[in-house]
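K.L.:
need coordinates for the below:
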Amino acid sequence: MLSKPIFKQTLKANIKLWLIFTIIMTALHIILIAVFDASTISDMSGMVKDTPLANLLGEATFLGMLSKTFYGIQGVLLPIVFIIMTANSLIASQVDRGSMAYLLSTPTKRSTVVLTQAVYLITSLIVMILIITLAGYTSIHLFQGDVDINMTNYFMLNLGLFLLMFATSSISFFFSCVFNLTKNSLAWGAGIPMAFFLLKLMGDVDSSLEKLKYISMNALFDTHAILNGGNYTIQFVSLAVIGIVLYSLGIRVFKNKDLPL
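P.N.:
Below you'll find the predicted structure:
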């Protein structure tokens, strides 16, 4: 069961942070769409040819550029930071500060509290990605109306981004449920997602380090397969399963663990 009062309170407490990240990500997405020019990307590709930066530019196509920039760096890193901050504040930070003790002193069950917090985090990501997708869709028609763009691939990129963030948020939420201290929650809940991001980025930048990215869960968001007709169903399902399993485990751990109440 969910608690509407707890959900509203959580929404009120986190709305400013959510708005900041959503606005920044949406603005970056719109700017990248607006400034895209195939000839410019080709010129840049020539300038950085035979350097590690060449791998970051991707193909000289609209979606190829977005897949290496927004869907490879900004659109992944920014929501990871949002997830880390929010997931910790939802459970571990409240236990650490003692506010969780006050909340659980009411007739509200632990299961209701932790489930409501999980639903808030997932919902915040869904709405965030939806806003970015709609803004991007509108911007494509405004700024790139004369460019042939496979919109199905564009929507699949956004779906893949959400599934990656869903799985990433489950990691941070799980450790927020496991630990009673913020420092421990952040050490694991921030350390693992950031390590995954950096390993994937290093593998993309330097071909000699390519194997590193396959250690990262982020490699399951295979933008190359999406844009080139590859099979990415298994990867998408894997991200969804990771998210469901870790959210479920986190909820179970919090319900059964000893709390300093």
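K.L.:
drop to CA atoms for contacts and neighbour counts, all remaining ones
P.N.:
Noted.
K.L.:
spit out the contact partners of the residue most central in space within the chain.
P.N.:
Centre of the chain computed as the mean C-alpha position; nearest residue by Cα atoms, centre = their mean is residue 165, 2.8 Å away. The contact partners of residue 165, taken as Cα atoms under 8 Å, 6 or more residues apart in numbering, are 76, 79-80, 125.
K.L.:
go again with 10 Å.
P.N.:
The contact partners of residue 165, by Cα atoms under 10 Å, 6 or more residues apart in numbering, come to 75-77, 79-80, 83, 122, 125-126, 129, 159, 171, 193, 218, 221, 239-240, 243.
K.L.:
here is a second sequence; please produce its structure as well for comparison:
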Amino acid sequence: MNLSLFSYMLRTQWKNIASFSLILVLYEWLMISLYPTITKKININEIYQNLPEELRNSFGLQYGIHSLNDLLSVYIYNFLFLFIMMAYCIFAATRLMSHLVDRGSMAYLLATPASRVQVATTQAFVLAAGVFLISFLTTLGGITGTPLFIENPDWDPDRFIQLNLIGFLLFLFISSYCFLFSSLLNDEKKTLGIAAILTLLFYGCDQAAKISDKAEWLQYMTPFSLFRAQEIVSGKYEHLSTTCIGLILASLILFTLGVIIFRKRNLPL
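P.N.:
Modelled structure (predicted):
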């Protein structure tokens, strides 16, 4: 890895990292501040119990909302967190590799003493660092915001950290296959399209598996099935360690494959 290049490329991504993190943290603080009002004035579980079971499963409401952890898992980590992280992984991976090739900027990087392997490895670390920073800042927002807005909060910070850990590793994996496509393709639009279609297809399979018993087999076709937010915060998530190790290994394999492909392929420079 080239540290100078890493520092420069991370600075080019900083605005997106800061913007996405700020959106998540502010919304997180909003939901935390509203939690006492929601629990005291609204019987939210009674409302959700009247919904069809398939719809409750889609929302991640199998166990109801009994704590701040449950509220955050449903209103942030089942929707906003997923879509913001999807957007960041797809666009950042494209900008860091195929965008530079498509615009001719990669030629300038490869003209430096850094080798192709160093350039590609550095870009992979920049992408992973961006995913980590957004996840870390979101975690920090919840940990600092809870005592700031609520006295004696009803929540489990350890399970909240576990939730963010699984979220980070899930999107580390998603960023790894986006990086692979970006290393393989010269056309920025094709990279964006393929990465976006595959990621949305994975998300659609997960939703279909939750809604329909006939489509339950689709949960084995998507990494999103590993991210069961309310199960994690409720302490009912099985094989936590196995899931973490599997996502880390899969991500390392795909990132390594992307670097190898980039090193060997002919580039239109």
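K.L.:
among the contacts of residue 165 of structure 1, which lie within strands?
P.N.:
Using DSSP state E, no member of the contacts of residue 165 of structure 1 falls within strands.
K.L.:
sitting in helices, which of those residues do you find?
P.N.:
Residues of those located in helices (DSSP state H): 75-77, 79-80, 83, 122, 125-126, 129, 159, 171, 193, 239-240, 243.
K.L.:
residue 128 of structure 1 -> structure 2?
P.N.:
Alignment note (TM-score structural alignment): residue 128 of structure 1 maps to residue 134 of structure 2.
K.L.:
top of the ones in helices among the contacts of residue 165 of structure 1 by neighbour count?
P.N.:
The most neighbours of any of these, using other Cα atoms under 10 Å, belong to residue 83, which has 28 neighbours.
K.L.:
what's the spacing between it and residue 163 of structure 1?
P.N.:
Residue 83 of structure 1 is 13 Å from residue 163 of structure 1, where distance means Cα to Cα, to the nearest Å.
K.L.:
can you list residues touching both of the two?
P.N.:
With Cα under 10 Å, 6+ apart as the test, residue 83 of structure 1 and residue 163 both reach 125, 169.
K.L.:
now the counterpart of residue 79 of structure 2 in structure 1. Nearest residue, chain neighbours left out?
P.N.:
Residue 79 of structure 2 maps onto residue 73 of structure 1 when the alignment is built from TM-score structural alignment. The spatially closest residue to residue 73 of structure 1, leaving aside those adjacent along the chain, is residue 201, at 7.7 Å (Cα to Cα, 6 or more residues apart in numbering).
K.L.:
pretty sure that neighbour contacts residue 71?
P.N.:
No - assessed by Cα atoms under 10 Å, residue 201 of structure 1 is found out of contact with residue 71, at 11.4 Å.
K.L.:
how many neighbours does residue 198 of structure 1 have?
P.N.:
Other residues close to residue 198 of structure 1 by other Cα under 10 Å number 18.
K.L.:
how close does it get to residue 57 of structure 1?
P.N.:
According to Cα to Cα, residue 198 of structure 1 and residue 57 of structure 1 sit 17 Å apart.
K.L.:
same check on residue 157 of structure 1?
P.N.:
The spacing between residue 157 of structure 1 and residue 57 of structure 1, counted by Cα to Cα, is 17 Å.
K.L.:
what of residue 92 of structure 1?
P.N.:
39 Å.
K.L.:
more neighbours: which of those two?
P.N.:
Legend: neighbour count by other Cα under 10 Å for residue 92 of structure 1 and residue 57, higher for residue 92 (27 against 21).
K.L.:
so what's the more buried one closest to, chain neighbours aside?
P.N.:
Per Cα to Cα, 6+ apart, closest to residue 92 of structure 1 is residue 176, 4.8 Å.
K.L.:
for the nearest residue to residue 57 of structure 2 once chain neighbours are set aside, what is the enclosing helix or strand?
P.N.:
Residue nearest to residue 57 of structure 2 in three dimensions, not counting chain neighbours: residue 210, with 5.6 Å by Cα to Cα, 6+ apart. If you go by DSSP states H and E, residue 210 of structure 2 is part of helix 188-211.
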